[in-house]
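S.K.: how does the following fold in three dimensions:
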Amino acid sequence: MEYGYARISTAKQNIERQIRNIQLSYPNAHIVKEIFTGTKIQSRKELDKLLKLVKEGDTIIFDSVSRMSRNAEEGFKLYQELYHKGIELVFLKEPHINTATYKNALESNIQMTGTNVDFILEGINQYLMALAKEQIRLAFEQAEKEVQDLHQRTKEGIETARLNGKQIGQKKGARLIVKKAAPAKEQIRKYNKDFGGQLNNQETWELIGISKMTFYKYKREIMEEMAE
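M.R.: Below you'll find the model as predicted:
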């Protein structure tokens, strides 16, 4: 069975791009969608369900290694666990760390000769295995670094704007601009559980980036609109 796992971490991202990339190479893959705002694997509900579902011989396709994990230690650990369970992992943007590539590297050991040179050949085999593992670890470390760099750039941008006298966030007592209400409501309809989505109330307002009070105001207005 082939499964495609697509994840976005903000409402501004488009999950359809990942799905399109997966289906282009694996048109029969069953797509699993995740709306997630953190970095730890354990908090990803849909991924947790998928990991319990897959069995030996199944394949999980990711658009990139960062969709599996942006935490290097956890990602590398999960990769090894799935590999040893016989689960095929495919990373469309990093095919050099696909489990098939990794398996080939481990299985293409230089055969022993039964002579005194075997200790040299054994050393070469160990080096090849270590090199393959290091390539996988580096891919996850790069994904984690990209997240850290993004957070740092965002932090620096906010600080620069503040020093330049720009208002950061909404002023106390200020009214929300009406034109922002429509896209926020659309995202509530899309992601909130009460309208068929995956997220609870708090997860929804955190994902969209609005206050708790504004969320409930918009939610009430949506329900009133639907009742009309």
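
S.K.: all contacts plus neighbour counts: C-alpha atoms, from now on.
M.R.: Fine.

S.K.: what's the spacing between the residue nearest the centre of the chain and K33?
M.R.: In the chain, the centroid-proximal residue (CA atoms, centre = their mean) is R67; its distance is 2.7 Å. Using CA to CA, to the nearest Å, we find R67 at a distance of 11 Å from K33.

S.K.: could you check how far E2 is from A174?
M.R.: From E2 to A174 the distance is 50 Å (CA to CA).

S.K.: more neighbours, the two?
M.R.: E2 (18 against 7; other CA atoms under 10 Å).

S.K.: could you say which helix or strand holds G4?
M.R.: For G4, the element it lies in under DSSP states H and E is strand 2-8.

S.K.: how far does that strand sit from its chain's centre?
M.R.: 9 Å (CA atoms, centre = their mean, to the nearest Å).

S.K.: stretch 52-63: end-to-end distance?
M.R.: End-to-end span of stretch 52-63 (CA to CA): 21 Å.

S.K.: ok now it, how far from the chain's centre?
M.R.: For stretch 52-63 - counting by CA atoms, centre = their mean - the centre lies 15 Å from the chain centre.

S.K.: same deal with stretch 87-98?
M.R.: Using CA atoms, centre = their mean, the offset of stretch 87-98 from its chain centre is 14 Å.

S.K.: one more, for comparison:
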Amino acid sequence: MNNQIYGYVRVSTKDQNEERQVIAMKNFGLLADRIVIDKQSGKDFNRPGYKKLLKKLKPDDTLVLKSIDRLGRNYEEILEQWRIITKEKCAAIVVLDMPLLDTRKEKDLTGVLISDIVLQLLSYVAQTERERIRQRQAEGIAAAKARGVKFGPPQLEMPKEFFNLKKQWKEGKISARKAGKILNISYQTFLRRAKQ
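M.R.: Reported below is the predicted structural model:
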């Protein structure tokens, strides 16, 4: 059987567009049915498309990536997956954005050393970028909360009767369930708003 060439494309969320990576794969000569796409974070390798692709890889097959961070963003795991693909599976890897990371070529000891150093450096950069993104998100959320920005769905506007029913509930004259029914809201919503 002929050696196969597969492309692996990953975007972090369902909203992100994978088209740029897919175009790069097609320009490399890959057919659409040879491109595997995951829409999932690169924090680990528990991704359905990647797992299936890894099982398919045979010796002398080739895995094409647009950039190393599309493989993942965890330094240790990128190095481990690289080892599994190139050593255990005996398949080749081509990273389009980094020609030094092309294991198809016969390399002398110096070439292997250089590609190992580049791989480690790029893996480190990918994980560092992921950590920076998470830090920026946390800082942005904290700053928004400090400004009074509320997260989650907007609160329902309570009818005028709410305040009277809240008073009755606090005095033990009415149950939360009955108050919720009167207001046409769930008793959990009534309780949450009454306790605010």
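
S.K.: TM-score for this pair?
M.R.: With the length set by TM-score structural alignment, normalised by the length of the second structure, the two chains reach a TM-score of 0.69; 152 aligned residues with a CA RMSD of 2.1 Å.

S.K.: assign K43 of the second structure to helix, strand or coil.
M.R.: coil (DSSP: H, G, I helix; E, B strand; the rest coil).

S.K.: ok, now which ones touch the residue mapped onto it from the first structure?
M.R.: The alignment partner of K43 of the second structure in the first structure, by TM-score structural alignment, is T39. Contacts of T39 of the first structure were listed using CA atoms under 8 Å, 6 or more residues apart in numbering, and they are S69, R70, N71.

S.K.: what of L119 of the second structure?
M.R.: L79, L101.

S.K.: likewise T59 of the first structure?
M.R.: M1, E2, Y3, I87, E88, L89, V90.

S.K.: quick check: neighbours shared by R67 and K33 of the first structure?
M.R.: In contact with both R67 of the first structure and K33: Y5, A6, R7, using CA under 8 Å, 6+ apart.

S.K.: skipping adjacent residues, who's closest to the last one in space?
M.R.: What that stands for is R7 of the first structure. In space, and not counting its chain neighbours, R7 of the first structure is closest to E34: 4.6 Å by CA to CA, 6 or more residues apart in numbering.

S.K.: correct me, but that neighbour touches G4?
M.R.: No. If you go by CA atoms under 8 Å, E34 of the first structure and G4 don't touch, sitting 11.0 Å apart.

S.K.: who's more crowded, those two?
M.R.: Ranked by neighbour count (other CA under 10 Å), E34 of the first structure and G4 place G4 first, with 24 against 19.

S.K.: which position in the second structure pairs with that one?
M.R.: G4 of the first structure maps onto G7 in the second structure, by TM-score structural alignment.

S.K.: the residue nearest to the centre of the first structure maps to what in the second structure?
M.R.: Alignment note (TM-score structural alignment): R67 of the first structure maps to R70 of the second structure.

S.K.: SS state for its match?
M.R.: Classified using three-state DSSP, R70 of the second structure is helix.

S.K.: what number of residues lie near the residue lying closest to it once chain neighbours are set aside?
M.R.: Nearest non-adjacent residue to R70 of the second structure, counting by CA to CA, 6+ apart: R10, 5.4 Å away. Look at R10 of the second structure: counted by other CA under 10 Å, it has 26 neighbours.

S.K.: next one: S25 of the first structure
M.R.: Per other CA under 10 Å, the neighbour tally for S25 of the first structure reads 11.
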